[in-house]
Each structure stands twice: as C-alpha cells, then as structure tokens.
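Engineer: next come a sequence and a model predicted from it.
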Amino acid sequence: MDYKKRYEEWLNSSIIDDLTKEELRNIKDEEEIKDRFYKDLEFGTAGLRGIVGAGTNRMNEYVIAKTSQGFANTIINHGKEAVEKGIVIAHDVRFMSKEFTEISARVFAANGIKTYLFDGIRPTPMLSYAVRYLNTISGIVVTASHNPKQYNGYKVYWEEGSQILDNIADEILDEISKLDFKDVKKMDYNEAIEKGLIEILDDKLDKSYYKDTLNKAINDDIDKDINVVYTPLNGTGNIPVRHVLKERGFTNINVVAEQENPDPTFATVGYPNPEFVEAFEYAQKYAEKIDADLVVATDPDCDRVAMLAREEKGKYYVFNGNQIGALLIYYILNGLNDKNQIPENGAIVKSIVTGDLGKVIAESLNVKCYQTLTGFKNICSLPNIWDNNKEANFIFGYEESIGYVYGDHVRDKDGVVSSMMIVEMAAFYKKQGKSLVDVLYEIYNKYGFHKEHLMSIVLEGIEGSNRILRMMKYFRESEFNEFADLKVTESIDFKNGYKDIGASNVLIYHLEDGSWFAVRPSGTEPKIKLYIYANDKDEKIADEKVEKIKKDVLEKLYSVE
C-alpha cells in the first residue's frame, strides 16, 4: 500500500486517538511521513524494535496492541495447555516501556491468557529466568537494549526461556498479518487484575534468581576489597548487580552517581552501549579519581557487560568483547577443572562471527566448542536441544558483542551473572598479584595473539537500507580470490545455511594464513558490520594483518554507491 494512503487512513481512523493524529499532522517533512508509513515495523526473531512514534513503521500503542493480539492468537493455536501456562512480561527504563507492557497485558488478558508482571523495571535476563521459574508458555521484555533513547522494542521468548526462533516468529507474523487494529481485544487493566488475569509478581522470583546466580561462584579465596567502579548506564542493572556483588562479600563497589538511577534520556551517555569506550567516560573519570582496579558497565537492559582494567595508575585497558569472553572462559574452565567440576561432555557455544580464542582455550581443557548463527536466540537453542538429547552439557555461551551467559538458569545473555564473574575473576587474580591485563597476555603467550577489529558502517533510512543490500549483493557476486595479498581458501555464504548451521545473511572469507573476516547487516540497527580476525605468535604481525585486511575490505565496501 502507498505510504500516503496509510498516512491518510491513520488520520481518518476512528480507532487512532486525537493526540496521535495531531502528532502526524505536525509533520511537515514528506520524507519523515514516508519513513513512518512506507512499511510495517518488521516482526522478526528479535520481535520488534524501532523508533517510538506514530506510524506503521514505529513503536506505538497500536502496533504493540496488534502485535500482542497476533501473539495471543498464536498461543491459543498451541492449545489449552499453552493458554493455561500464561505469559510473563518485563520492561526496562525507556520511554513508553511501562505503557507498552500494560497495553500488552490487557490484550493477553482479554484473550483469556494469564499474564504475570513485575512490580517495576527488571533486567532482560530476569525475564528469561521468569519464563523457566513460572513455567509459562512465553515471555516478553519491552526493551531496545542498548539502542539510542528514541528506540524501544518488544522481545519475545518461548517456553524454554530463550528468544523465539523462526518457527514461532513465523507463526506470530502470520497471525499479525491477518489483523486490523479493530480486531484487537483489550480488557481494562484493573478489571484484569480483579479477575486474576493479570498478576503482579512478589519478590520470591527475584530471590530465587539471586540465589541461582550466586550459586555460580567458583572461588572464594579472592580479594574482596578489590576497588571496582560500576555503572548501570541509567538502566536496569543497578539493583541486581549491586545486590549480587554485596552478597558475594565485595566491600568496595563504587557506583557512578550520575548514571545510577533510571533515566530514559540517557543524558550522560547518549548512546548507552558499553561495547564502545565512549560509554565509559564518566566511569573512567571516577575510576581514575579513586584509583580503581576495575571498571564494569552494563547496558540499559543489563544483558550485556563490558569492562576496563587498570594497567598502571591513571591508565586503563579497554577490553573488547572477544577478549572478555576469552578471559571468562579461561577463568571459569580452569576454575572448574581445578575442582574437577567440568561436566562430562562439557560445552561452550559461540557465534560464527566471534573470535576463535575462546574455542582454543576450551578445547585445550577437553571442552567442545559449538558454533551458531549470531544472536543468543541461536546460542541458547543448543542447550535447549541438549536438555532432551543429552549430547552435551552447557557451561558458557558468548558472542563478540559483549554478551555472555554462564550456567543454564538463564537462557539468554546475562549481565548480572557476567558482572559477578568478572569481579570475582579480577579479585581472584589480584590476590595472585595479577591484573586482568596480565592475564590476557598470559593467554596470548600461551595460545597466540588472537587480534580482531570489529566495526559498523551506519547507513540510515530507506536509501541506507538499499545500499546495505547492494553491498551484500556486490560481495556475493564478486568472486574474490584474495584480500590484502592473502589468497581466499574458503568463502562461506550462509544465505541458504552451511553444514549444521542455519541460514543467515552472512558472508565469511577464510584466508591462507588462518585469518578470516565476515560481513553481515545488523538485524536490529541500520548498519552493516565487519568482523576481522588474525592470529600470530608475534603481536605486531597479528595487528598488521588486521589493518591490511581492514583497508582492503573497506575499500571494496565503500566502492558500492
């Protein structure tokens, strides 16, 4: 349908409220109207994510309600037992998160599906835990994770506690496609509570989550006075991360005051993604002031975590996601091994665009490394399978974009347990007289210098989206024989799947010296991502390899207009 026709339909609809219509009438830029209405906000395996505002290509109460009705119909299609199990919904600190949560709950209640709600903001991993704890058929967390302030999202989980895969996403999308706004059922919020169709959870679930998280601790012979700066970046991590660190006995956790409390504007950070060092500005200044050993930051929904560690007074080393993952694998697996607690058929899982150092460490300790497509919906799909076939015992999952989970009480990346393990790890090595930078180089000297460069080319809007498509088409259709004077030994296109790994819009090129790189469009943001990896016994040579590959690949990408 033409975007202008959709725009007019909203203005003339008896369902759309007057404030929303006024917002639309005040838009004078034709391109803005086009961007809001040229398509429906896409529902995929990550659910919904988009800019908050009026329009079919925006996050608003009408899109949320229609999506929830389609989801409710899907649950009903799965039978009486699915309906009776109900659904649990959590939300973060963002604009409209609470409102979208209540609208969704009202829709599910109107469809006879019991809905559990938290009494306030919660981290995404607690939603994953809640699905398993309550034995619901599904769960939703209203969040846009680390996106800028103007975004929000609607992330969907299934009964195992992990994000939905294509099969369920396709069912929901099919049901949504059959609906108009007039088809949406809603029950009054207070009426739904009175009828027991909406239930506000008490603190038993929180306590159970904390207990299971604290049970993942490995060592207690550590320096519990380690000096740590923590920032939740004005998100959901403040209470849960500080709680578990306090319960673990850490006595010197210093929180960045300006970023302690919820703030949907993220005024002190702008782009609240700790994957980028800019997000550490306030935390690093505070760390320098108090000479902290370690700086930890979680993103707004507290499923990702990143860190800095002191090299010398006033100087901090910035770890990337691959390095943090390798350090955690090294610490956790060696800790379990020392206690003879590595399970039989122990396994870790990483994404196909995550570096190989964690895999090398795991295999040196007889722990198998499995690979999946990008995203924790895929990483956690394997332990879901292993629950039934007992092929492997899941220990740890991670990807380069600062997502980690240790243990199987949560089936998604978990910034709470990961923060606890990072602080424990740093405290363990500090007692041995080592910083985490020392330990990283200990790993490099043992396993080789695994170096990487990860970057994103941001291309917004309709034209940006089309240019990303042209970039991927150009690489697919060009039979490249070499990059940076290194022969291509294998090029893998995951478009139709590869071996036992499913289909995705990803290209990976393996080069003759063991280096490799990948290109893929982001599934949640307007960008194309480039991942480059090289390994050598000499650090300088490894870094040079990365730079040469980067230069060559970027020239080819930017040549596409």
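Structural biologist: Done, it's in.
Engineer: could you use CA atoms for every contact and neighbour count after this?
Structural biologist: Fine.
Engineer: show me the contacts for Ser522.
Structural biologist: Ile528, Lys529 (CA atoms under 8 Å, 6 or more residues apart in numbering).
Engineer: distance of Ile15 relative to Leu24?
Structural biologist: The gap separating Ile15 from Leu24 is 15 Å, by CA to CA, to the nearest Å.
Engineer: so for the two, which sits in the more crowded spot?
Structural biologist: Higher neighbour count among Ile15 and Leu24: Leu24, with 20 against 11, using other CA atoms under 10 Å.
Engineer: pretty sure Met307 belongs to a helix, no?
Structural biologist: No. Counting by DSSP: H, G, I helix; E, B strand; the rest coil, Met307 falls outside a helix, being strand.
Engineer: state the helix or strand in which the residue lying closest to Asn73 once chain neighbours are set aside lies.
Structural biologist: Spatially, and ignoring its direct neighbours in sequence, Asn73 is nearest to Glu175 (6.7 Å; CA to CA, 6 or more residues apart in numbering). Using DSSP states H and E, Glu175 maps to helix 166-177.
Engineer: same deal with Ser465?
Structural biologist: Going by DSSP H and E, Ser465 is in helix 461-477.
Engineer: just Glu490 next, same as before
Structural biologist: strand 486-493.
Engineer: what's the next helix or strand after that strand packed up against?
Structural biologist: Going down the chain from strand 486-493, the next helix or strand is strand 507-511, by DSSP H and E. For strand 507-511, the packing partners by 3 or more CA pairs under 8 Å, 6 or more residues apart in numbering; DSSP states H and E come out as strand 486-493, strand 516-521.
Engineer: next, the buried residues of the last one.
Structural biologist: For strand 516-521, the buried set under the neighbour-count rule, 16 or more other CA atoms under 10 Å, comprises Trp516, Phe517, Ala518, Val519, Arg520, Pro521.
Engineer: find the nearest non-adjacent residue to the second one, please.
Structural biologist: Closest residue in space to Phe517, ignoring its immediate chain neighbours: Ile532 at 4.3 Å, by CA to CA, 6+ apart.
Engineer: can you tell me the SS state at that neighbour?
Structural biologist: Ile532 ends up strand, using three-state DSSP.
Engineer: one more to weigh against that first structure:
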Amino acid sequence: MTNPTNDTVIAKYEAWLNDPLIDAATKEELRGLEGQEKEITDRFYRDLEFGTGGLRGVMGAGTNRLNAYTVGKATQGLANWLVAGTKSNGAGPSVVIAHDSRNYSPEFALDAALVLAGNGITTYLFSALRPTPQLSYAVRTLNAASGIVITASHNPPEYNGYKAYGADGCQLIPEEAEQVISAISQITGFDEVKRLTREDAEAKGLLRWLGEEADQQFIDTVVSQSLNAELIKDGIGEKFSVVFTPLHGTGNMPVREVLKKVGFTNVHIVPEQEQPDGYFSTVKSPNPEEREAFTLAIKLAQQVNADIIIGTDPDADRMGAVVKNNEGEYVVLTGNQSGALMVHYVLSQLQERGQLPDNGVVIKTIVTSELGADIALSYGVSVENTLTGFKYIGEKMTRYEQTGERTFLFGYEESYGYLTGTYARDKDAIVAALLIAEAAAYYSSQGKTLYDVLLELYAKFGFYLEGLESRTLKGFDGVQKIGAIMDDWRQNPPVEINGVKVEQVLDYGKGHDGLRPENVLKYLLEDGSWFCLRPSGTEPKIKVYFAVKGESKDTADRALHALKTAVMERVDRSE
C-alpha cells in the first residue's frame, strides 16, 4: 500500500469539513480532532475497504470509518451495480436488509434502504433486529437480487459493518465484490448518493417491511433440519437441561423458538445477557469462541445443573457450546470439536435411517481441523476444502445444487460457523444450536455426554488439537507490518520447525488446488502437524493457525505448545 501523504490526508479531512452535505454533528466530531495528526491520518488515509465480510470498521467520522456517509456511498455503488443489470435476477432488482443489535445498526439499515429506494430498487427491511442467516434465507425465498446485513459479528462494541450478499443468499464472492468496489470507487462525491425519505419510499412501495410471517417461515425451515425430534418430544426434552445466552444479540428469540418446537422445554436463558445491548456490557467481547463470554452462563449452568451451554454471537451466525468433562467441569468446545461432533452426529443419523446419499459432501475451510474430514471419509462421504470465509462454502453449495454432482450435507469452519440444509448460504448459529443440543440429548439417552463422544472420536481417529494466535496491528503502520510478516515468511520459508522438517509450503497467493489466489501461507510438517498464516479480512490482525495430531492429549498439548512458541517467536521478529 502506498504511504499516504500528509497533504492527501488533510485534503480529505478538510473536504469533509467543507462539504455542505456533511451534517453539523459529524463536522463537530472532526473539528475535535484538530492537531491529532495520527488520528486524522487513520481516519482518512484510505476508504474503508471490502474484505472477507464486506465493510467492517470502527464507527466514527472519516473515509476509513463506518458512518452514514460510507454506508450511503457503499449502497450507491451496490445500487449502480444492480441497476446496470449485473444481478437483476429476473423482473428488476430487489434487496433484503437485516441488522443486528449493535449501536446505529437500525439507522444504518434504514439509510441503506432509503438509498436503494432513491435508485428505484425495492427493498425488504426487517422491522427489528434479525439473525444474519435469516437474511440469507430471505434473499433466496424472496427471489431478491442482493442482501445487506448491518453487523460486525463478534467484534468489540466500537465496530460495525456492512455485509453484501448475492442473489443466491451467499456473501459476495471476490469477482462480484470487485465489481461493487469498482462501482463505489467511481462515486466522487456524496451528491451522487440518491436517497428518498422514508415516507416517499413507503408510499412508492419501494420500502417494504418484513415481520412475523417471514420469521415463522425461517423458524419452520430450521426446525425441519432436526434429526431426532420424536426422541426429544418423547421425554428427553423435558429432562435435558440447556442454558442459552444470546450475548445481547439477535439469537434470543429464534434459538428459543426452535428449541421449543423440537421439544426442549428445560431451557434457561442467561437473564443478564437476554436483551439486545450494543455495548455488550456484560462481556469484554461478545464472542462465543472465548471462555470469558460464557462466565455468566457457566454460573447459571452450575445452579441448574445444565447438560449443555449454548451461546450465539450478536448476529447469530456463530455458535459456541460448553459441555461437562469427566470431572464434571464445564469446558468450552473449540469450533473444530463442535464441528467434528456435528459431522459425526449428522452422518451417523442419516446412515442409520438409510438416507446417506452416495454423492454426499462435507465442505470445510483450509484452516479447519482434519478430524471432521476423517470422520466424514469413514462414512464414505467426500470432503472438500475452501478458502477461509463461509461464502466459499456457500458458493460450492450453489454450484452443486445446480449441477447435482454432489449432495451437500454439512459445512463448517473452525471459527464456530456451521450449516446443514440448503435453505441458506451462510453459517447459521440457530441450526447449529439445534443440532448440538439434539446431539447432546441423543447421546444422553445412551448414557453418554458429548465429551464422552469426543473422546471416542479421538480414540478412533487420533488426538487432534488446534490453536490460534493473532497479533492486532492497527492503522496504516499495522497494514505495513502485516505485509512485512507475510513477505518474510513467503520469501524465507523455514526448512524445519523445532527439528521437524517442513515437508511442503502451500502459497495460496499463487492459487492452489483450484482455489482462488489469496494471501495465505500454509506449512505442512513431516509429523503431520501444520500451521498457517493469514491476514484477517475483517480486522486489523494477522492470524496464525496451528494443528497437531498426537496419540494422547498430553503428547498433543506438548506438540502444540512447542509449535506455537517457535512460530510466534519468528512472527514477532518479522514485524
């Protein structure tokens, strides 16, 4: 990235201060930055860019912040792309918009809808917060050309985001995103952003509201993915105790409704985290990947002797589960562990019913554990890998739906995203909550916990253990440092790590195994372990993934610790 000159940054800053279309409150915020050169640079050194999840950034004034103006400009670019016919999807474009519980999410969602209306595009807007997977489902059922979700997933409270979807309900793939980015880049001023008032948009039928009917269709579709509803309703659902936390987000009502419909009646909601809260005031981060997010849920689980704890992130596309180990302690399952358990449960139940197709496929990402793959292969189900990002899983689903070459059975990624069924093209924490609770109840009827089943899988396939480390490097300097780290590892690949030979280097930047080029490096070691370096597409981070396979937990723990230590020492030197 070219180093921005101070003159360029200041010119953009002053342009916002002098633009008559910028409101007084935004200008007041910008004037308060006078003399803060580093902060001004961070806000104006670039335009907020589409990454693996669309726009995502800290809220505030500036071109590198999420605000009504960057949302409006992005939406105008999307509208130009749609109106040009790139994705007209039949009788003229329409768009569905949803939002989560974050601060300003409702306002940004309405802003986007009014810009689309200003371009003559019919928009379906949910009347209140809704889960991201429901948006994906609605795009498909309403035969829309595109979809938008205002969310920053599990990021801290100061963030928000804008995820754009295609006509198949899948997040925009790179080729589509690049076309939208090009359309956005051609907008030179905010006077090019067309907008109707809410009253005019409604009067012209260009703004239509979605409510309970759309909700019920989605709930019923998720419930139809159940594999053991009869068993749950026959009595286990009354005895089996579930604690659920929506972490102040959109998962509260849909998860409760789905569990209730399947037959789970002994469900306890964490009261402090039940209601929407854009500040996520009870947690450091509303992320079900982290044990800290489950502190209150575990406390409640201990009081009610819960069999399982389930948590969903703010936009309810990620699900985390907590189960009891053999000592009766609550342990947070990793995304890889939950995914492997669900693969095993889904495939075993289909096989038991004689419903396992000959051409079944499980799709996972290149940084996801091989345990789930080994399980799938043991059932005669093929496994395919994609780049990181559920849109790539969704893209393959759509292709197979069109060709009939494969029957999609399950898709997942290590970052707590799962999907079964073909009703959506994005990860769905609601169906994942249903499946993990149902699997736990099913095995409970056999006298086993999910932890017992996990140990059985380890005994059969080997003790897989994974880890993730990341370094947050903010601002323009951070972008430069992340680039330097990747350049170092790409140009000077290690020959060995801790005396273990590096057998193969997979540089996905050049494309590999038929996948698109992406700035990812994966190193395969002679002992079967691997690690992978990848800049985040949605946060100012570089992520390093690790995986080992041992004969026991102790050997795997030691191997993982040694691998992490050696790799991260060099990563930190590479900065």
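Structural biologist: Thanks, I have it. Please read all numbers here as calculations on a predicted model, not as lab measurements.
Engineer: report the aligned residue range of structure 2 for the helix or strand following the helix holding Ser465 of structure 1.
Structural biologist: Later in the chain than helix 461-477 of structure 1, the nearest helix or strand by DSSP H and E is strand 482-483. Mapping strand 482-483 of structure 1 onto structure 2 (TM-score structural alignment) gives residues 496-497.
Engineer: in the superposed pair, what's the mean gap between the matching stretch and structure 1?
Structural biologist: Its aligned residues in structure 1 lie a mean 0.7 Å from stretch 496-497 of structure 2 after superposition (mean CA distance after the TM-score superposition for structure 1).
Engineer: quick one: distance of that stretch to the chain centre.
Structural biologist: 32 Å (CA atoms, centre = their mean, to the nearest Å).
Engineer: what range does the lengthiest helix in structure 1 cover in structure 2?
Structural biologist: Ranked by residue count under DSSP state H, the longest helix found in structure 1 is helix 539-558. Counting by TM-score structural alignment, helix 539-558 of structure 1 falls onto residues 553-572 of structure 2.
Engineer: off-centre distance for that stretch?
Structural biologist: 26 Å.
Engineer: how far apart are that stretch and its match in structure 1?
Structural biologist: Mean for stretch 553-572 of structure 2 is 1.4 Å (mean CA distance after the TM-score superposition for structure 1).
Engineer: now that stretch: buried residues?
Structural biologist: Buried residues in stretch 553-572 of structure 2 (16+ other CA under 10 Å): Lys553, Ala556, Asp557, Ala559, Leu560, Leu563, Lys564, Val567, Val571.
Engineer: one more: stretch 102-122 of structure 2?
Structural biologist: 102-106, 108-122.
Engineer: mind checking which of the residues you listed land in helices?
Structural biologist: Those of the buried residues of stretch 102-122 of structure 2 lying in helices (DSSP H): 105-106, 108-118.
Engineer: out of everything not next to it in sequence, what's closest to the equivalent of Phe108 of structure 1 over in structure 2?
Structural biologist: With TM-score structural alignment as the criterion, Phe108 of structure 1 lines up with Leu116 in structure 2. Once flanking residues are discounted, Leu116 of structure 2 sits nearest to Ala79: 6.1 Å by CA to CA, 6+ apart.
Engineer: doesn't the one you found lie inside a helix?
Structural biologist: Yes. Assigned with three-state DSSP, Ala79 of structure 2 falls within a helix.
Engineer: tell me, how many residues neighbour it?
Structural biologist: Count around Ala79 of structure 2 with other CA under 10 Å applied: 29.
Engineer: does it touch Ala117 like I think?
Structural biologist: No. Under the criterion of CA atoms under 8 Å, Ala79 of structure 2 is not in contact with Ala117, lying 9.3 Å apart.
Engineer: let me know the secondary structure of Thr265 of structure 2.
Structural biologist: Relying on three-state DSSP, one would call Thr265 of structure 2 coil.
Engineer: distance of it from Trp16 of structure 2?
Structural biologist: Distance, Thr265 of structure 2 to Trp16 of structure 2, using CA to CA: 55 Å.
Engineer: and what of Ala559 of structure 2?
Structural biologist: In terms of CA to CA, Ala559 of structure 2 sits 53 Å off from Trp16 of structure 2.
Engineer: how about the strands of the stretch 201-350 of structure 1, start to end?
Structural biologist: Secondary structure of the stretch 201-350 of structure 1 (DSSP state E, counting those that start in this stretch): strands at 228-231, 253-255, 294-298, 305-312, 315-318, 346-351.
Engineer: what's the closest of those strands to Gly415 of structure 1?
Structural biologist: strand 305-312 (5.3 Å; CA to CA).
Engineer: average offset between the closest one and structure 2?
Structural biologist: Strand 305-312 of structure 1 sits 1.6 Å off on average (mean CA distance after the TM-score superposition for structure 1).
Engineer: which other helices and strands contact that strand?
Structural biologist: strand 294-298, strand 315-318, helix 321-338, helix 415-431, helix 436-447.
Engineer: nearest residue to the aligned partner of Ser351 of structure 1 in structure 2 other than its sequence neighbours?
Structural biologist: Matched by TM-score structural alignment, Ser351 of structure 1 corresponds to Thr365 in structure 2. Closest residue to Thr365 of structure 2 apart from its sequence neighbours, by CA to CA, 6+ apart: Thr386 at 4.6 Å.
Engineer: same question, Val131 of structure 1
Structural biologist: Gly161 (5.2 Å).
Engineer: and that neighbour, how far is that from Phe37 of structure 1?
Structural biologist: For Gly161 of structure 1 relative to Phe37 of structure 1 (CA to CA), the value is 33 Å.
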